[in-house]
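Q: Give me a 3D structure for the following:
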Amino acid sequence: MAHQSDISSPRLDLLRREVEQSVLKPFRTHGWSISDTSEYAHEDLIKITAQRGMEKIRIAILYSSSGISNLRYRALGNEVDHIFFHGQPYMLESFAAGVTIPVVPLSSFFPFLVALNKRIEPDRSPQLPIQRPKTVKRLTAEQPIDAVFARLQQFTSVNLAAKLVKRRAADADLAMTPEVVASKSTGIAFSLRSALDYIVSTPGDRLNKRVLGLYYGTMAFAQAEMLASPSGPIDLDEVEGMTKQGHGLYTLAGPNGVFSDLRIGVLATGFLPQWASFLGYDITNYPTRKARSFGDIEKQPQGTVCSLRDLFSSVPEIDDLFSEVFNGAVNWLSVRYDDKTNMRFSVHGMAEKKYDSTYGLFHDRSGEISVERLSKAGWPLAEIQRVEDFVGPGTLFRARVDHAGHDVWWSVLPTHSSPFGTRSTLLLPTVGGLRDYRTIVAVTLYALSIMARYMPSAWRRIEGGDDDQYLALIKASLSVWERVLPEHFLESIAGEIVHTAQPGSFFG
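A: Predicted coordinates:
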C-alpha cells in the first residue's frame, strides 16, 4: 500500500526517484515485499515498511540530514527502526541528538540490507583463514606451456629448490633448519625430475602411454607439492612411505565391463588420502576396505564411490563433448559478479565501502543442478535461489557469498581457471569430497590407467569398437590436462599465482 501527500515538491520528487532506485528496487531484488510507502512533502520524507518471511523492517529516508527538527527526529525514532538521509551529513549530532536508532547516509543502505538478509540466513563466512598466494608470476611465451615447464625445470636443481624452500618458509614466518631445507630441496628436485620425465609426451605416443605417463607424472607433482610446503613432509622418504600402502584408490568393473560401468572408490590408506588430508580435506569417513561388488557399494560411506561419468563431469574444458557423450548434470558452474544485486556504486560522491558479503551469479549450463546440491557444496553461500527471469541455456542461480575477513569475495571460493576459456568455474565435490581440479583429474587418470592396463577388452572397444564414443572424450581431456596440470602444480609448488599469456595478447 502506498500513501502520498497531496502536495509534492522538487526535493520530494528527487528523493522519490532516489528511493526507487536505491531502496525499493534492491528490496524487491533481494526478495522483500513492500507493504507500505508513505510520503510527507512538508518534511521531504518517505517512510517504507518491508517484509520478508517473518522479518519486518520500518525505515525512513530524509532528503537532508537537517531537514527536520530535533523534536521530529526523536518522534521519528519511535516510528521506524532505521533512518537514512540523502546527501552529505550536516550538523547531524545536533539535529539527531537523543535519537536512539541509527541515522546514517543512504549510501550505507546496501550493508544494511545485507545485515537484514543475514537475520534470515546467518553469515557463512569460512571459520578458518584461507591461505592464498600473495605474489603473482606472469609468464609470457609463444607457447606458454614451454614457459611453465621451464619454471618447473628450474626446481630440478637442488640449489634452486633450496631457495624455494627458504622463500616459502620465510613467507610463512616459519623457522627451518639447514638440514630440513636440504632434505626438502633434494626431494623436490628428485620428484620434479620424475614428474617431467613421465608427463612429457609426443603426438605419436599411444593413448595408453599418455594416460600412464600423465598419471604417474601427476603423482610425482603431488609429492613435490607436499615437500615444497613449509608444513609438508620433510623428506622424500616420508612421502614415499605414503605410497607403500598403495594409491589409496580402487576400481570396480561393472557386469558388462564397459567404460560407463566402471566405479572408482577412495580408501583411508595409501597416497591419495594423505594428499587429500594435506590439502585440508576431511578423510575421516574414507573406508578401510574396498567394495568387492556392486552390491557392496551401498555399504560404503556416502560419497566415497563414483562413476567415470561423475569424474568427467568435473572437466569444464570439455563440456561440449561431455554433453554429446553423456546426459544429465555437469559437476561445475561458472561464476560471475552480480551487478544488479550488489549496488556497487557511490552515492553523491561518497566512497564505496568494503563489505563482508557479495552477491554472485552461478550458471549451470546443464540445467540439472539443484539448489540443494549447491547448499551442500561446502561453499560459504546463503540465500541461494534460481533467477526465474533468466534467458539462456541451463539454470542461473543467485547467492550471497559471505567473506568476513577477506576484502575480495573471490578469495573464499575455490575457483578453477584454465587457458581453455574456463576462467571462473566452481567444481562441485566429487568422490571423497574432492573438488580441487588436480585431485579430481588424478583420480580420473588412475581409473583410465587401470582400464588401459588391466581391462584390455574394454580398452579395445574404446579405441575402435562399440564404445568409440568415449575415445574423443579421453583424447580431448588428455590434451587439456597435459596443458593445465603443469601450470596448476607450478602454482602449488612455487606458492605463487601463475598467469600465462602469448606476446601481444591482452594479458601479455
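Q: hey, let's count contacts and neighbours off CA atoms from now on
A: Fine.
Q: gap between stretch 206-221 and the chain center?
A: In terms of Cα atoms, centre = their mean, to the nearest Å, the gap separating the centre of stretch 206-221 from the centre of its chain is 27 Å.
Q: Please identify the buried residues of it?
A: Within stretch 206-221, the residues scored as buried using 16 or more other Cα atoms under 10 Å are 207-221.
Q: which of the residues you listed lies closest to A147?
A: Nearest to A147, judged by Cα to Cα, of the buried residues of stretch 206-221 is F221 at 16.8 Å.
Q: On the three-state scheme, the closest one is what?
A: Secondary structure for F221, judged by DSSP: H, G, I helix; E, B strand; the rest coil, is helix.
Q: Now it: closest residue in space that isn't a chain neighbour?
A: With Cα to Cα, 6 or more residues apart in numbering as the criterion, F221 has its nearest non-adjacent residue at 5.7 Å, and that residue is A195.
Q: need the contact list for that neighbour.
A: Residues near A195 by Cα atoms under 8 Å, 6 or more residues apart in numbering: 216-221.
Q: Please generate a structure for the following sequence too, so the two can be compared:
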Amino acid sequence: MKFEKVLTDDPIKEMWNRLDILSTISGAKKFLKERINEDSEISEEILEDKAKGIAFCIRSAREFFQTEIDHNMSTASISFYYGTFNFLSALLLADIENNYTLKDIEKFSSYGHGFKLFNNTDEEKILKRDNLIVNSNGFFYKFLKELNYDENLISMQGKYYSLEEVEEEEKYKIIDIKELISRIPELRNTFIEIFNEQPLYLNLNCRYNLTDQELFVKFPFDKNSPYLSDEDIYQILDWPNDIELSQKIETSRLKIITRDKINKNIIPDKKELHKSVLCYDCYIKPLLGIEDIFLIYFMFLYVLSIWTRYRPNLWREIVEGRFDIYRPLITKFLTSSERILPNIFLNKIYNRRFLFTGHSYLG
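A: Predicted structure coming up:
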C-alpha cells in the first residue's frame, strides 16, 4: 500500500477536501478509467453510471458527516450511520470487477441493510441486553460476499423473530453490543475505565532470536491495560495451550518465550495491525472472521441508529438516566467516527495509507 502525507491544521476538513474530486462525476470517471486494464469488459454506459453513483455517495456521506456531535448525539448517531452506508456503497461502485450501479445498491437495500437487533429483556446489563445478528440478505450481506468473506460463517441462515428461536448451531453468531465496543481501539481509555478489563485487542512488539530459537513478545501495560492477563493474550491471539508464557519480568510489560519448534506465525503480521492516529497500533480479535475495523464501526453505528429511532426509553436512560455512564463512550465513539472513517475510506478507495497531520506531528 502506498503512503501519502497531507500537512494540515484541520485534518477533518482536509480529508473531505481530498475526497472532493471524487464527488464530481468527471473526477470519479477519471478515477475509474485509470483503474481499468485492457482486459476489462466494462462498458462506457456502466462506467458513466458508476461515476455518477460514486460522486453521489461521497456528496451524501459528506452531508451526513457535517452533523455536529455536541448537543446533537442522537442526530449524529443516525447521520454517521448513513454517511458510512454511503461510503460502503461507494466502495462497491468503485470496484471495476463488477457492473454495479446505484440501481443495484437500491436493490440490495430493498431487502434491508442486513442486520437485526434483538432485545433480551431478562438481561440486567444494557450492553448484554441487546444482541445483533447479520441476516442472510440485505446490503451488508451482499457487501461481505463481494469482499469474499465467508458469509455463512457470519450471517444467520434461518429466519428468527426472537433469540429463543435461534438454532443451537447458529448461536455463536449472536453478537452482544459489548463485543463490538471492545474491538474499537480508539475507545481504549474510556472502555477500560468503565469496564475495568482488557479490550479485545493488543499492542505488542516482538524479537526473534535465530541463534537460540526464541521468540520474545512484549505486551506493554501502558499501551494495553493494567488488567491484561495471560488468558486475555491467549484468547485474543487465539493461541493453543502448548505455548509457554513466562512470568512478568517488569511492572511495565509481559514477556512470552517459546523454545521448541517455534512458529513465528503465532504473531500477527504487521499488515494485520490496526493503525490509527487516535490509538496505538494493535491487533484486533476478529469478529466472526471480520477483521475490518470499518465494518465494526458500521455495525455499532447501526445499533446506535436503532436505539435513537426506535428505543426512546433506552436512549433516554443512556443520555440522562441510569445508563448515563455509557454516554461518554458513545460521544467518544462518534468523535472517533468523524475523524477516522473518512480517513479509512480514503485508504480503501485509493489503496494507499493517508496521514493527515500538522507539522508538529512529523517533527
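Q: quick one: TM-score?
A: Remark: TM-score between the superposed chains equals 0.85 [TM-score structural alignment, normalised by the length of structure 2]; 346 aligned residues with a Cα RMSD of 3.0 Å.
Q: Which parts of the stretch 151-300 of structure 2 are strands?
A: Secondary structure of the stretch 151-300 of structure 2 by DSSP state E, counting those that start in this stretch: the strands cover 175-176, 201-202, 205-209, 214-220, 253-258, 274-276, 279-284.
Q: need those strands in CSV with distance to N347 of structure 2 and mean neighbour count, can you?
A: As requested, the strands of the stretch 151-300 of structure 2 are exported to CSV (distance: least, Cα to Cα, whole Å; neighbours: other Cα atoms under 10 Å):
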stretch, distance to N347 of structure 2, mean neighbour count
strand 175-176, 27, 18
strand 201-202, 21, 26
strand 205-209, 24, 13
strand 214-220, 28, 19
strand 253-258, 32, 19
strand 274-276, 11, 17
strand 279-284, 16, 21
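Q: Which residue, other than its chain neighbours, is closest to the residue nearest the centre of structure 2?
A: Structure 2 has I293 as the residue nearest its centroid, 2.1 Å off, counting by Cα atoms, centre = their mean. In space, and not counting its chain neighbours, I293 of structure 2 is closest to I184: 7.3 Å by Cα to Cα, 6+ apart.
Q: Show me what the one you found aligns to in structure 1.
A: Under the alignment (TM-score structural alignment), I184 of structure 2 pairs with V315 of structure 1.
Q: which residues touch that match?
A: 331-332, 477.
Q: quick one on the thing from earlier: out of the strands of the stretch 151-300 of structure 2, which gets nearest to N313 of structure 2?
A: For the strands of the stretch 151-300 of structure 2, the distance to N313 of structure 2 is smallest for strand 175-176, at 19.4 Å, taking Cα to Cα.
Q: Show me the contact partners of that closest one.
A: By Cα under 8 Å, 6+ apart, strand 175-176 of structure 2 touches 127-133.
Q: mind listing which of the residues you listed are in strands?
A: Cross-referencing those against strands under DSSP state E gives 130-133.
Q: and the gap between H71 of structure 2 and R129 of structure 2?
A: To R129 of structure 2, H71 of structure 2 is 26 Å away according to Cα to Cα, to the nearest Å.
Q: These two - which one has more neighbours?
A: Neighbour comparison, H71 of structure 2 and R129: the larger count goes to R129, with 16 against 8 (by other Cα atoms under 10 Å).
Q: Would you enumerate the residues in contact with that one?
A: Counting by Cα under 8 Å, 6+ apart, R129 of structure 2 touches 119-123, 176.
Q: so which of those residues is the most crowded?
A: Going by other Cα under 10 Å, D176 tops those with 18 neighbours.
Q: just to revisit the earlier point, turn the strands of the stretch 151-300 of structure 2 into CSV, columns for distance to L7 of structure 2.
A: Listed next are those as CSV, based on distance: least, Cα to Cα, whole Å:
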stretch, distance to L7 of structure 2
strand 175-176, 39
strand 201-202, 29
strand 205-209, 29
strand 214-220, 30
strand 253-258, 34
strand 274-276, 16
strand 279-284, 19
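Q: what about those strands, which gets the closest to N152 of structure 2?
A: Nearest of the strands of the stretch 151-300 of structure 2 (Cα to Cα): strand 175-176, 15.0 Å.
Q: circling back to that earlier point, trace the residue nearest to F221 of structure 1 over to structure 2, please.
A: Per TM-score structural alignment, the equivalent position to A195 of structure 1 in structure 2 is A61.
Q: quick one: the helices in the stretch 101-250 of structure 2?
A: 102-109, 126-129, 139-146, 151-154, 177-181, 188-195, 230-237 (DSSP state H, counting those that start in this stretch).
Q: Same check on the stretch 251-363 of structure 2?
A: Going by DSSP H, counting those that start in this stretch, the stretch 251-363 of structure 2 shows helices at 293-310, 312-320, 327-350, 359-362.
Q: buried ones in the shortest one?
A: The neighbour-count criterion (16+ other Cα under 10 Å) identifies no buried residues in helix 359-362 of structure 2.
Q: and if you look at stretch 146-154 of structure 1?
A: Of all the residues in stretch 146-154 of structure 1, those buried under the rule 16+ other Cα under 10 Å are 147-148, 151-152.
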